[in-house]
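Student: Kindly generate the corresponding structure for this input.
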Amino acid sequence: METHAPTWLIHTFIYLSAAVVAVPLSKALGLGSIIGYLAAGMAIGPWGLGVVTNVEDILHFAEFGVVLMLFLVGLELEPKRLWSLRRPIFGWGSAQVLGCTVAIFAIAMLAGASWRIALVAGMGLALSSTAIALQVMNERNLMRTGSGQAGFSILLFQDIAAIPILALLPLLGQTLEANTAAAPVNHAGEAIKIIAVIGGIVVGGRIAIRPVFRWIARSRAPEIFTAASLLLVVGIAGLMQLVGLSMA
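Tutor: Below you'll find the predicted structure:
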């Protein structure tokens, strides 16, 4: 009887093989792991060897990988450390986001774009990839340096600023037609829902999640603690997706 390996297993083997070959090679050349991952993706993608042709199939897995990485970063953050960084977060962070937004907005306006398109471009391009930036800083051991703390503070503010920006985008995208008269009310409701969900997660984490994890820890079953951690990550990521935010 002829048997075949499942497609997902073959694809997983291909992804891991490409990463195992490309990333150490890239680091050996002094280019960093990010370049290695990009090279691996280009090599097996539709514009390379064509091993992977449907990119949409793996986007969700890739995004969830970023979610898990950011979850690990969050585990290493101490509330006292975050509180000590409040000034650089809201000082350097706000200066970077506002400065880049204004600069790109002005350039887009001079190029003939409408003010809405210019504002969306400015806000979007003012933000960077937290996952990539943190990976690079960790590889170069910059997290404990002054420049690393400044960069980390800016990244944190960008993540905070992304929430109101995402809530504002639907308002900027609405038309001026009469049948959209109720749009501001609907979008305001969406923004309130997003803020309420995030606030509920923060409050619930302090009131409910900590006692639950203490109770699980007392069972002295590491596999259940790991399962509970994954359940928490998957649950919050799914909730963010439901309210229209990125899982990351």
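Student: C-alpha only now, for contacts and for neighbours.
Tutor: Fine.
Student: what's the following helix or strand after the helix or strand containing Ala188?
Tutor: Counting by DSSP states H and E, the element that carries Ala188 is helix 183-204. The C-terminal neighbour of helix 183-204 among helices and strands, as given by DSSP H and E, is helix 210-218.
Student: Can you name every helix or strand that that following helix contacts?
Tutor: Helices and strands touching helix 210-218, by 3 or more CA pairs under 8 Å, 6 or more residues apart in numbering; DSSP states H and E, are helix 222-242.
Student: name the helices or strands packed onto the helix it packs on?
Tutor: Judged by 3+ CA pairs under 8 Å, 6+ apart, helix 222-242 is in contact with helix 56-75, helix 210-218.
Student: how about stretch 226-238: buried residues?
Tutor: Val233, Val234, Ile236, Ala237 (16 or more other CA atoms under 10 Å).
Student: make that stretch 13-28, sorry
Tutor: Residues of stretch 13-28 classed as buried under the neighbour-count rule (16+ other CA under 10 Å) are Tyr15, Ala18, Ala19, Ala22, Val23, Pro24, Leu25, Ser26.
Student: Here is a second sequence; please produce its structure as well for comparison:
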Amino acid sequence: MTYLEQQVLTQVKAIIGNEEQVIGRRGILIPLKKALINEADIRVLIDIVSSDPALAAHLLWRSNTAQAGGIISTKNRSIKDALIRLGQVNIYRYAFSFYLKERLDELKEPYSKLVKGYWALTESIAVDAVQHLRDIEESDQPIDIDADEVQTLALFSVFGQVITLSAFAFLNAASEKAISLQVIKTLIDTQQQSLSIEAFEALGLDDDLRNEFMIAHNIKQTDNANSAGMVLRHVLAKRNVLINPLSDIDS
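Tutor: Take a look at the predicted model:
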């Protein structure tokens, strides 16, 4: 690693650890997280989520995408129905990804185009992951995997690249002299695993999400037949985007 790459890596990690800079608008996310941790009454959660109509609409839409994939038979018609079915972990994951996407939309070129490409990939992976879960269930395999857990996990499938590129954009905006995109490309190619895991920890995302992410990317192994990460691993392997590619024996 060159001296410049080491300097940039250190500064990127510092930015990744700054949740306010990475996420931006957190007026809803902070009280929502506190309410979820304290296992607040559903009415409290409804009030918090409903205070941001865009977030409420997003959660309702997300909660119904699994139904559209054929996993869930009853469509949620109210935010209360959606929140009850989603559960604490999925509510926060969806909300986090919503505000992250909102923040990414503020990036200037060329970062905006690059990040939008990653986000489009993420959404496509999420669709494929839910479909793969549907295929498994239709094959009558004895599994018990929540469709929203698969979908939320899939939304973080290229989390490291998105966060690192965003941090680099913020770094370059504050620098007197622009740093070449080749530097961040090299760091993403060589440091993707460590940057991804550090981002999960620094931004306070749940341990299960981080663990299933590692399973999905073949960094960690499991014998759990109900692992959402194993469902996602199949999709990531087909798209050739695993951090740790499968060996010929595994595939």
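Student: Give me the TM-score for these two chains.
Tutor: Aligned and superposed, the two chains score 0.27 in TM-score terms (TM-score structural alignment, normalised by the length of structure 1); 93 aligned residues with a CA RMSD of 4.6 Å.
Student: Which one, of the helices and strands packed on helix 222-242 of structure 1, ends up nearest to Gln241 of structure 1?
Tutor: helix 56-75 (11.4 Å; CA to CA).
Student: which element follows that closest one toward the C-terminus?
Tutor: helix 79-84.
Student: from the chain's centre, how far out does the next helix or strand after that following helix sit?
Tutor: Once helix 79-84 of structure 1 ends, the next helix or strand along the chain (criterion: DSSP H and E) is helix 86-110. On the basis of CA atoms, centre = their mean, to the nearest Å, helix 86-110 of structure 1 sits 20 Å off its chain's mean C-alpha point.
Student: got it, and stretch 222-238 of structure 1?
Tutor: The answer for stretch 222-238 of structure 1 is 18 Å, by CA atoms, centre = their mean.
Student: just to revisit the earlier point, distance to Thr7 of structure 1 added to the buried residues of stretch 13-28 of structure 1, as CSV?
Tutor: As requested, the buried residues of stretch 13-28 of structure 1 are exported to CSV (distance: CA to CA, whole Å):
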residue, distance to Thr7 of structure 1
Tyr15, 12
Ala18, 17
Ala19, 19
Ala22, 23
Val23, 24
Pro24, 26
Leu25, 27
Ser26, 28
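Student: Chain neighbours aside, what residue packs nearest to Pro88 of structure 1?
Tutor: Ser153 (5.9 Å; CA to CA, 6 or more residues apart in numbering).
Student: Just give the number of residues close to that neighbour.
Tutor: By other CA atoms under 10 Å, the residues close to Ser153 of structure 1 number 22.
Student: Same question for Phe105 of structure 1.
Tutor: The local packing of Phe105 of structure 1 (other CA under 10 Å) involves 24 other residues.
Student: Help me confirm that it comes into contact with Leu119.
Tutor: Yes - at 5.5 Å, Phe105 of structure 1 counts as touching Leu119 under the criterion of CA atoms under 8 Å.
Student: Make TSV from the buried residues of stretch 226-238 of structure 1 and add distance to Ile216 of structure 1 to it.
Tutor: Formatted as TSV, these follow (distance: CA to CA, whole Å):
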residue	distance to Ile216 of structure 1
Val233	16
Val234	18
Ile236	19
Ala237	21
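Student: Going by distance to Ala162 of structure 1, which of those residues wins?
Tutor: Among the buried residues of stretch 226-238 of structure 1, and counting by CA to CA, the member closest to Ala162 of structure 1 is Ala237, at 15.8 Å.
Student: before we move on, back to that, could you dump the helices and strands packed on helix 222-242 of structure 1 to CSV with distance to Val197 of structure 1 and mean neighbour count?
Tutor: Formatted as CSV, those follow (distance: least, CA to CA, whole Å; neighbours: other CA atoms under 10 Å):
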stretch, distance to Val197 of structure 1, mean neighbour count
helix 56-75, 18, 13
helix 210-218, 18, 12
